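**Q** Test case, fold it:
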Amino acid sequence: MKFLFDLFPVILFFAMFKWGEGHVASAQQLASTYLSGFVSGGVVTAEQAPILLATSVVIIATLLQIGYLLARRKKVDVMLWVSLLIVGVFGGATIYFHNENFIKWKPTVLYWAFASTFLISQFVLKKNLIKTMMGEQLDLPAQVWSRLSLSWAGFFLMMGVLNLYVAFNFPTAVWVNFKLFGGMGLMLVFVLAQSVFLSKHMQEPK
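**A** Here you go, the predicted structure:
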């Protein structure tokens, strides 16, 4: 359930973009009605409408995520606040300048924020985030916890680079597909690889 909750903004981004692509005239009319006041020059073209609508939806969806958690009096993860900040800045710039390049940078900045969190925690704060999250369920040697943390940092660094490659070397529609299916697929493969790695080093809890 949490996995779907975390993917909620990305799924809506994908759905809105695809709807905009398939309903160009309606998308332009909708974007002109609700976004023209936020767009520099006040004009939304048919070509720009799908990505601008999708961007506005992902901002609203992230706000709804946080609002839902606060209403339920649940803790809002720090990275969700960071995600809101990043999508607000890059999404807002995308809408105002009607330039999709800004929102294309958003996943990379978020991935690199994750990677930086792992690296700073391990090398500066001397705290292993993976062990903090999973230490009660698993008993692993210190070097294995360290490898896990570094592998997650490396994965997020790689995902940031890969996002930029796809975003600026392929059409926007391809990038939107990659953003959901490519990112989700690579994450699944990485988690499965981590599971295989863990199975070789797992010890009985003390």
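**Q** all contacts plus neighbour counts: C-alpha atoms, from now on.
**A** Noted.
**Q** Buried residues, stretch 64-80. List them.
**A** Residues of stretch 64-80 classed as buried: 65, 66 (neighbour count, 16 or more other Cα atoms under 10 Å).
**Q** so how far is the first residue of that stretch from its last?
**A** 11 Å (Cα to Cα, to the nearest Å).
**Q** Quick one: residues in contact with that stretch.
**A** Contact with stretch 64-80 is made by 5, 81, 114, as judged by Cα atoms under 8 Å, 6 or more residues apart in numbering.
**Q** among the residues you listed, which ones are buried?
**A** residue 114.
**Q** Filter the contacts of stretch 64-80 down to the ones in helices?
**A** 5, 81, 114 (DSSP state H).
**Q** got JSON lines for these, with distance to residue 184 too?
**A** Shown next, in JSON lines, are these (distance: Cα to Cα, whole Å):
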{"residue": "5", "distance to residue 184": "13"}
{"residue": "81", "distance to residue 184": "21"}
{"residue": "114", "distance to residue 184": "16"}
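**Q** from the contacts of stretch 64-80, which is closest to residue 35?
**A** Nearest to residue 35 out of the contacts of stretch 64-80 is residue 81 (Cα to Cα; 24.1 Å).
**Q** one more, for comparison:
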Amino acid sequence: MKLLVDFFPIILFFVAFKVWGIYAATAVAIAATVVQIAYLRMRHGKVEPMQWVSLGVIVVFGGATLLAHNDTFIKWKPTVLYWLMGAALLIGQLAFKKNLLRSVMGAQLKLPDPVWRKLNWSWTAFFALMGALNLAIAYRFDTDTWVNFKLFGGMGLMFLFVIGQALYMGRYLQEDKGAAAEPAPALPGQDQQP
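**A** Modelled structure (predicted):
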């Protein structure tokens, strides 16, 4: 259900674009994001800071697209969002010596400090590259190709990156202290020392 809520505006944007074009799709994306934030607020009582930022970016860049009747603004929206997320991770690490990934995920995952640092740097680089790739597609191809990339290419690359991150983290996940303190059962044929 959470995955559907997260991708709700993107999917509606894609469908609206295919049916009515870029300007109607932009208006739908703005409305869908407002509904998404309202739903999250009512359902969970709070909205994550990046979701507020995402709402602000879609309202500003989507609004500029509709007011100027120029689709360049909406094409910049994913890049701005990617670069803001990457910048937050970078500034958190360099200026405040705080790993924001660890702050968000540390309660669910126990990983060594060097692994958290590598994850932080890899996400920073990924967001920077995704922002640049979005602009390359937006300026070198037609709007239909850009919209297809936004849904299938962007989400596909994100999915592959997350799978790669999960495989990397899996090697370093630390056991819960209580479980690690229990002795391992002896294999058949092993001598048991008192």
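**Q** Need the TM-score between these chains.
**A** The TM-score (TM-score structural alignment, normalised by the length of structure 2) is 0.87; 177 aligned residues with a Cα RMSD of 1.2 Å.
**Q** From the ones in helices among the contacts of stretch 64-80 of structure 1, pick the one nearest residue 183 of structure 1.
**A** Using Cα to Cα, these come closest to residue 183 of structure 1 at residue 114, 14.5 Å.
**Q** Just give the closest residue to the counterpart of residue 14 of structure 2 in structure 1, not the sequence neighbours.
**A** Aligned counterpart of residue 14 of structure 2 in structure 1: residue 14 (TM-score structural alignment). Among residues not flanking residue 14 of structure 1 along the chain, residue 176 sits closest, at 6.3 Å (Cα to Cα, 6 or more residues apart in numbering).
**Q** State the distance from the residue mapped onto that neighbour from structure 2 to residue 71 of structure 2.
**A** By TM-score structural alignment, residue 176 of structure 1 lines up with residue 147 in structure 2. Per Cα to Cα, residue 147 of structure 2 is found 11 Å from residue 71 of structure 2.
**Q** Buried residues, the lengthiest helix in structure 2. List them.
**A** Criterion DSSP H: the longest helix present in structure 2 is helix 113-140. Using 16+ other Cα under 10 Å as the test for burial, helix 113-140 of structure 2 gives 115-117, 119-121, 123-132, 134-135, 137-138.
**Q** buried residues in the helix or strand just after that helix?
**A** Note on helix 113-140 of structure 2: by DSSP states H and E, the next helix or strand toward the C-terminus is helix 143-148. Neighbour-count burial for helix 143-148 of structure 2, counted by 16+ other Cα under 10 Å, picks out 143, 146, 147.
**Q** Outside of helix 143-148 of structure 2 itself, list whatever touches it.
**A** So helix 143-148 of structure 2 is contacted by 14, 17, 134, 137, 138 (Cα under 8 Å, 6+ apart).
**Q** which residues of structure 1 fall in helices?
**A** 2-22, 24-35, 49-71, 78-96, 101-123, 129-134, 142-169, 172-177, 183-201.
**Q** distance between the third one and the chain's centre?
**A** So that's helix 49-71 of structure 1. 12 Å (Cα atoms, centre = their mean, to the nearest Å).
**Q** Would you mind getting the angle between it and helix 78-96?
**A** Helix 49-71 of structure 1 runs at 150 degrees relative to helix 78-96, counting by axes from the mean of the first three to the mean of the last three Cα atoms, to 10 degrees.
**Q** How about the fifth one?
**A** Here helix 101-123 of structure 1 runs at an angle of 160 degrees relative to helix 78-96 (the same axes, to 10 degrees).
**Q** Helix 101-123 of structure 1 corresponds to what range in structure 2?
**A** Against structure 2, helix 101-123 of structure 1 falls on residues 72-94 (TM-score structural alignment).
**Q** Please point out which parts of the matching stretch sit buried.
**A** 72-87, 89-90, 92-93.
**Q** Please tell me how far it is from the chain's geometric centre.
**A** 11 Å.
**Q** again, but for stretch 17-27 of structure 2
**A** Per Cα atoms, centre = their mean, the centroid offset for stretch 17-27 of structure 2 relative to its chain is 24 Å.
**Q** buried sites along that stretch?
**A** 17, 22, 23, 24, 25, 26, 27.
**Q** Let me know the closest of these to residue 98 of structure 2.
**A** residue 26 (35.5 Å).
**Q** quick one: contacts for the closest one?
**A** 13, 62, 65, 66, 74.
**Q** how about it, what's its partner in structure 1?
**A** Checking TM-score structural alignment: residue 26 of structure 2 goes with residue 55.
**Q** With residue 104 of structure 2 instead?
**A** Under the alignment (TM-score structural alignment), residue 104 of structure 2 maps onto residue 133.
**Q** again with residue 157 of structure 2
**A** Match for residue 157 of structure 2 (TM-score structural alignment): residue 186.
**Q** State the distance from the match of residue 176 of structure 1 to residue 65 of structure 2.
**A** Taking Cα to Cα, one finds residue 147 of structure 2 at 15 Å from residue 65 of structure 2.
**Q** Same question for residue 127 of structure 2.
**A** 23 Å.
**Q** next one: residue 129 of structure 2
**A** Counting by Cα to Cα, the gap from residue 129 of structure 2 to residue 65 of structure 2 is 24 Å.
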